[in-house]
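> model the following, please.
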Amino acid sequence: MHDRSTEVARERSNLTTFVLSLGAFLILFDVTAVVVAMPGIADDLGFAVAGTAWVIDAYSLAFTGALLASGALADRFGRRRAMLAGNIVFLLASIGCGAAASAPLLLTARALQGVGAAFLGTGALALVAGAFPHQRRRAQAFATIGTISGVAMALGPTLGGLLAAWFGWRSIFYANIPFCLTLAFAVPRVVAETRESGGRPLDPWGIVLLTLSLGLAIDALLKPDAPSTVRAA
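Modelled structure (predicted):
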């Protein structure tokens, strides 16, 4: 009986680690997968040369800004709830990216995708502590998530290039849909909710100022001689 219960607990732990790792894979895959699709995106949507970098930077900038808020909100309202909310935003934004008919729409969807990724990632990492109270198992879970994250970044350009070549650049974003749906189904059934009452306070002005300052710095670095991120018709 003891051996059976131990085996069930181990299987559940492995499943929990897999589900949380899937969230990490999605976040980092979307950072690198779009790089090889830049020429096609620029041709279809009329990006200027410097403006194509914003397809990546809009995601990264929104991710950084939202990351500061996601931790405090996840502690207050629940880490699993934060992960699921981030997953929904990421899913809808991915559909928006794939359906974008213009450069501004794509950049807006990419920024929303970054916000969703911040809550998805913060929730997933915070849930590890609650799911694995023993330090050894927790360390193993973090190591697995770290490995999966590295694999996602390494495979991103290759898989993104294949998807773009076979089905067009929009398929890179649509490819997120089945993974997001899997998370939406699995997380409530596999991962228990955790929260921290009286957690870190939210600093909205600090978040806004940091995001704006980073955005202005990136904009200045990307286009010192270009007046616009969108190519003139």
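> okay, CA-based contacts and neighbour counts for the rest of this
Will do.
> in this structure, which spans are helices?
Taking DSSP state H as the test, the helices found in the chain are 2-32, 38-45, 54-77, 79-99, 103-131, 135-167, 170-174, 176-190, 204-222.
> out of those helices, the one nearest Gly198 is which?
Closest approach to Gly198 among the helices of the chain (Cα to Cα): helix 54-77, 7.1 Å.
> here is a second sequence; please produce its structure as well for comparison:
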Amino acid sequence: MKSSSEMVADKQAKRGGTLALIALCLGYFMVILDSTIVNVVAPVLETQLNTTHIAVQWVIDSYLLVFASLLLTVGALGDRLGNKGIFLLGLIVFTVASALCGLAASVEILIAARVFQGIGAALLVPPSLALLNHTFETPQERVRAIGVWGGVAGIAAATGPVVGGLLINWLGWRSTFLVNVPVGLLGFLLTARFVGTSPRLAQRGFDIPAQLAGIVALGTLTFAFNEGSHLGWQAWPIWSSLLVCGLAIVAFLLIERRASSPMLPLGLFSSASFSAANIVGVLLNFGFYGQLFIINLFFQQIKGYSPLLTGLALLPESGLVWFASWLSGRVSARVGPRVPMVIGSLIGAAGFMVMCIVDRNTPFLITCIALMGIGFGMSFNMPAMTTTCIESAPRERSSIASAVLNAGRQAGSALGVALLGSLVGSISAFIPGMRVAMIIAGLVFLIAAGLSFFAVRKIEPARSFVVQVDKHPVELKS
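Coordinates of the predicted model:
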């Protein structure tokens, strides 16, 4: 039986872990919220800043472009310099950038501030998951914490349009950026006080050539996906960006294969579960965010809803996010991540298939059922998929593993919005195009279910490799 002092210590440790989880979730919440909330703000910006549609599009794209292109670099920096310091720096950069966005007097200043904000976002995401992985010691605790982390991200993504519509109606468009300031300050204080440090990998260099190649590859890929439907896929900026992306990927792989201390150890992909989880992440984001883009257009352009009413109409999709993520964590802790990954993908695919019968005159109840299936399926899958990715990598490499997962998911999101969004170009052809898009998204989720069933059986660690931790050589294993 534990003494009273031991019971007090256990209680304090549990409270500290909870506050650490809140701190890490706050940073990730801001990043994901700002990825979706700006879509509601865009039409207002065009009017109030007296600018063009293309300029407003860059308000959205500049953030995503910088965010995606820096993820791998930040993952490597977190492993080498310490994830807590990188995360705290990210909170400072993101909070200051949000204030600059809210105070911007012109669209040019706003775009520059959004670039700064994208840097902050990249500094937050890989370290947040790595720190979470080191804060919770047992696999069961980590699985449940990742379930909460994933649930917070799902809520942020799904409720962004609602929050944006409410803030615009009450306080104006600037409040959609300024709301991050108190959240960022609270996150900084909680992180500094309650989040512990993670081991550093003190290697000989920072692999600068690979970092530059990775930035170029992700940056050009994201640019092409975001601008392809706008400029046309045959336009020279698009095909040249894709060509540069391909060359940069080849250069990246050659550099990493020969590097003595690679930024991205290719041995991570020796784990079938790690590789499968990353592919599933790309597929899920492709379908979900492509759907989210189209549904916003459907409610506003076809149904005639206001931005606020559109956000409220999307609540069925976000209403089950927290429950599904919590349940995924519980199920994964008991039977492993394979079951929720398969079931979540199948439920999401069923939701997409129901969306195929939706048109202007369809009762909202049917649309509601479809959105609930998509939202639940995505949210039930994501924590398990994230757990598979992180647990399949050595704990000391959790930051770069997180960066790989999130870089792939960002690329999947951009591709989904670009390719599925291009199917609904005109109002007259919107419904047929939406149905084709929903069929494609459903098939993508079915592929994810099949891949999860056959590749994710038992989480095995990636091939071990020798690095230095705090200047002492060790062999990393799971």
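> TM-score for the pair, please.
TM-score for the superposed pair, counting by TM-score structural alignment, normalised by the length of the first structure: 0.89. Supporting figures: 226 aligned residues with a Cα RMSD of 2.1 Å.
> re earlier: let me have the helices of the first structure in TSV, extended by distance to Gly198 of the first structure and mean neighbour count.
Formatted as TSV, the entries for those read as follows, by distance: least, Cα to Cα, whole Å; neighbours: other Cα atoms under 10 Å:
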stretch	distance to Gly198 of the first structure	mean neighbour count
helix 2-32	25	18
helix 38-45	44	16
helix 54-77	7	22
helix 79-99	14	24
helix 103-131	16	25
helix 135-167	24	17
helix 170-174	37	21
helix 176-190	24	16
helix 204-222	17	14
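> closest to Glu196 of the first structure out of those?
Ranked by Cα to Cα, the member of the helices of the first structure that lies closest to Glu196 of the first structure is helix 54-77, at 4.8 Å.
> so where is that closest one in the second structure?
Helix 54-77 of the first structure corresponds to residues 58-81 in the second structure, going by TM-score structural alignment.
> mean shift of the matching stretch relative to the first structure?
Compared with the first structure after fitting, stretch 58-81 of the second structure has a mean deviation of 1.1 Å; criterion: mean Cα distance after the TM-score superposition for the first structure.
> may I see the helices of the first structure arranged in TSV, with distance to Glu196 of the first structure as well?
Output for those, formatted as TSV (distance: least, Cα to Cα, whole Å):
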stretch	distance to Glu196 of the first structure
helix 2-32	19
helix 38-45	42
helix 54-77	5
helix 79-99	9
helix 103-131	10
helix 135-167	18
helix 170-174	34
helix 176-190	19
helix 204-222	19
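> among the ones you listed, which is nearest Ser197 of the first structure?
Ser197 of the first structure sits nearest to helix 54-77 of all the helices of the first structure, at 6.0 Å, using Cα to Cα.
> hmm, who's touching the closest one?
31, 34-35, 80-82, 106-108, 110-119, 122-123, 194-204, 207-208, 210-211, 214-215, 218, 229 (Cα atoms under 8 Å, 6 or more residues apart in numbering).
> at 7 Å instead, please
Contacts made with helix 54-77 of the first structure from outside it, assessed by Cα atoms under 7 Å, 6 or more residues apart in numbering, are listed as 31, 82, 107, 110-111, 113-115, 117-119, 122-123, 195-197, 199-202, 207, 211, 215.
> what does stretch 4-17 of the first structure give?
Judged by Cα under 7 Å, 6+ apart, the contacts made with stretch 4-17 of the first structure from elsewhere in the structure are 141, 190-191.
> do the same with stretch 125-136 of the first structure
79-80, 138, 191, 194.
> same check, this time on stretch 154-166 of the first structure
Contacts of stretch 154-166 of the first structure with the rest of the structure, by Cα under 7 Å, 6+ apart, involve 29, 32-37, 169, 171-172.
> same question for stretch 219-226 of the first structure.
When contacts are taken as Cα under 7 Å, 6+ apart, the neighbours of stretch 219-226 of the first structure outside the stretch itself are Ala50.
> my guess is Leu110 of the second structure contacts Ala104, does it?
Yes - when contacts are counted by Cα atoms under 7 Å, Leu110 of the second structure is listed as touching Ala104 (5.3 Å).
> spell out the residue ranges of the helices in the stretch 251-400 of the second structure.
Taking DSSP state H, counting those that start in this stretch to define them, one finds helices in the stretch 251-400 of the second structure at 272-297, 307-313, 315-319, 321-335, 338-355, 364-391, 398-421.
> the inter-axis angle of the helix or strand that the last one is followed by versus helix 398-421?
If I follow you right, that is helix 398-421 of the second structure. Sequence order places helix 430-455 as the next helix or strand after helix 398-421 of the second structure, per DSSP states H and E. Helix 430-455 of the second structure and helix 398-421 are oriented at 150 degrees to each other (axes from the mean of the first three to the mean of the last three Cα atoms, to 10 degrees).
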